[in-house]
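Undergrad: Take this sequence and fold it.
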Amino acid sequence: MSNSMEDILNQIRDGKLDVEQGMDKLRDLPFQDIGHTKIDHHRRLRNGFPEVVYGAGKSPEQVADIFMHMHTRNNVLVTRASKEMAEHIRSLFPDVKYNSMANTLTYVENKITYSKGTVAIITAGTSDLSVAEEAKVTCEILGSHATIISDIGVAGIHRLFDRIDEIRKATVLIVIAGMEGALSSVIGGLVHQPLIAVPTSVGYGANFSGLSALLGMLTSCASGVTVVNIDNGFGAACAACKITRLIE
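TA: Predicted structure coming up:
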């Protein structure tokens, strides 16, 4: 049996497949091979989010080629986009937005439907803002309202208590910290919401480019703290958005 989308849809129309059987087949189809990249157009159908382009390591020309094939079907997010890449893409697609703090490129083709849940993105220091911005941009294009609460780390813990009521109103928390990564444990002991901790590479030598924060978060005394990889604001945002979608 042919695996093309057209054949599957024709079989549904002709009654050879019921709708449920057709959906099962369509979940794994199709991808588009453009030589250097195989674009997964049906990722949204399988897991709720379209494919996101990881810009690091790709040339501006490669990302532009991917953009050309993606932008008419789905909203597009490129993470870890360099300034050079942004300038090249925007010369071809003027409606693309570049966030220089987040290092992201976004293009909205389809109207974004927002979930009822909200995400609070909390940073220990101003130096963590690039990761926070990446998380915020990701939340917004995936359909979750997000706000950033910055520079309330444990070195001045009174700043945290000044914002705790606001923090407790959010559906999901993303807590971003470098150095020893203690902020996620402190907040984890004060709130009931799901908490996703993001270690950052911010810190002095013994921080080992984020390893100390990662290990601190993984060994958190606060129960229920979930940890993503170092500087992975994108991954934290994806997890948060899946949680907010459960809110009715």
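Undergrad: all contacts plus neighbour counts: C-alpha atoms, from now on.
TA: Noted.
Undergrad: Enumerate every residue touching Ile149.
TA: Ile149 makes contact with 120-123, according to C-alpha atoms under 8 Å, 6 or more residues apart in numbering.
Undergrad: hmm, try it at 7 Å
TA: Counting by C-alpha atoms under 7 Å, 6 or more residues apart in numbering, Ile149 touches 121-123.
Undergrad: could you pull out the strands for the protein?
TA: Assigned by DSSP state E, the strands in the chain fall at 31-33, 38-40, 53-54, 76-79, 97-99, 104-107, 118-123, 145-149, 172-177, 195-199, 225-227.
Undergrad: how about this one, so we can line them up?
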Amino acid sequence: MREILQKLSDGEISAETAEKMLKTMHIMEIEDFAKMDMCREVRTGVPEAVFAEGKENDEIVKIVMKCADNDGIMVTRLQNDRYQSIKEDLSPLIDRGFKLNYNRKARILVVKEHDPKKIGKIGIITAGTSDIPVAEEARIVAEEVGCDVLRSYDVGVAGIHRLFSQVRIMLEEEVEVLIVVAGMEGALPSVVAGLVDMPVIGVPSSVGYGVGEGGFTALYAMLQSCAPGIAVVNIDNGFGAALFASTIIKSRIKREI
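TA: Model prediction:
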């Protein structure tokens, strides 16, 4: 944008040409299957990410190779076998100075040149070990937008005594937002929200038996919570929870400036 405005100021292009260039610079079309929003992070504070499910491996490769220069890119819900299949095709990015970090549990590939500026601190808590993949998705995304993350896993209501010391640590470390992931009956976010004076983001996971299978029981329980201060994202949506948490922190930073 700066280059376009400079050319306009220097008389190298007309106002009409500058307007057209500014309009088209926001979108990168990749053949006939993808239109990437290249200015999403500047406009909204939320980075552009690629949802791997439903895309062919070669499509993912083309998207990443084209978009890496735009401050890197994240590929979510990328299974390990698929990453292994495309890893070699993405290797030229390493020669260009990019880091390729893949987290198998979180199923996320992060392509970046540099680490983000730190903006704040969040905590992530899970009810059970089976909820960790969703929590790890939230952790990776939160760290990639500049948050320090404290984790405490497997501290759910089935053994509630495990929780209290972990919450105390979160408070002592002055985390600003808590993300709480729970499946089954989804009770943990309500318990946590009754103990802390900060925003709590509930993430229902698709872990459970019978009527709890698929995460809808946990979702309904979190939406119906009697504890105030809870926001709830979609089932298994660690990605969305992390970005909402970072938005809360960024809002605080803006007020302080």
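Undergrad: Report the TM-score for the pair.
TA: Once superposed, chain against chain, the TM-score is 0.89 (TM-score structural alignment, normalised by the length of structure 1); 239 aligned residues with a C-alpha RMSD of 2.4 Å.
Undergrad: Let's have the strands of structure 1 in CSV, adding distance to Ser184 of structure 1.
TA: Formatted as CSV, the strands of structure 1 follow (distance: least, C-alpha to C-alpha, whole Å):
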stretch, distance to Ser184 of structure 1
strand 31-33, 39
strand 38-40, 34
strand 53-54, 27
strand 76-79, 24
strand 97-99, 26
strand 104-107, 25
strand 118-123, 9
strand 145-149, 13
strand 172-177, 6
strand 195-199, 6
strand 225-227, 7
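Undergrad: Tell me which of the ones you listed approaches Val131 of structure 1 most closely.
TA: strand 172-177 (7.6 Å; C-alpha to C-alpha).
Undergrad: against structure 2, where does that closest one fall?
TA: The alignment of strand 172-177 of structure 1 onto structure 2 (TM-score structural alignment) covers residues 177-182.
Undergrad: Compare the strands of structure 1 and give me the one nearest Gly156 of structure 1.
TA: Here strand 118-123 is closest among these (C-alpha to C-alpha), at 12.5 Å.
Undergrad: distance from that closest one to structure 2 after superposition?
TA: Taking mean C-alpha distance after the TM-score superposition for structure 1, the mean distance separating strand 118-123 of structure 1 from the aligned residues in structure 2 is 0.4 Å.
Undergrad: What residues in structure 2 pair up with that strand?
TA: So strand 118-123 of structure 1 sits over residues 121-126 in structure 2, by TM-score structural alignment.
Undergrad: Ala240 of structure 1 - nearest residue in space that isn't next to it in sequence?
TA: Closest residue to Ala240 of structure 1 apart from its sequence neighbours, by C-alpha to C-alpha, 6 or more residues apart in numbering: Val172 at 6.2 Å.
Undergrad: ok, how many other residues are close to that neighbour?
TA: Burial of Val172 of structure 1 is recorded as 25 neighbouring residues (other C-alpha atoms under 10 Å).
Undergrad: For Val202 of structure 1, see how far away it is.
TA: Distance, Val172 of structure 1 to Val202 of structure 1, using C-alpha to C-alpha, to the nearest Å: 23 Å.
Undergrad: what's the answer for Ile66 of structure 1, then?
TA: Going from Ile66 of structure 1 to Val202 of structure 1 by C-alpha to C-alpha gives 32 Å.
Undergrad: Alignment lookup: Ala56 of structure 1 to structure 2.
TA: Alignment note (TM-score structural alignment): Ala56 of structure 1 maps to Glu53 of structure 2.
Undergrad: For Gly45 of structure 2, give its distance to Glu56 of structure 2.
TA: 28 Å.
Undergrad: try Thr44 of structure 2
TA: Remark: distance between Thr44 of structure 2 and Glu56 of structure 2 (C-alpha to C-alpha) = 28 Å.
Undergrad: mind listing the helices in structure 2 by residue range?
TA: Ranges of helices in structure 2, per DSSP state H, are 2-9, 15-24, 40-44, 57-67, 80-90, 92-95, 132-144, 163-172, 188-193, 216-223, 238-256.
Undergrad: helices or strands next to the last one in the packing?
TA: It refers to helix 238-256 of structure 2. helix 132-144 (3 or more C-alpha pairs under 7 Å, 6 or more residues apart in numbering; DSSP states H and E).
Undergrad: do that again at 10 Å, thanks
TA: Contact partners of helix 238-256 of structure 2 among helices and strands, from 3 or more C-alpha pairs under 10 Å, 6 or more residues apart in numbering; DSSP states H and E: strand 120-126, helix 132-144, strand 147-152, strand 177-182, strand 200-204, strand 230-232.
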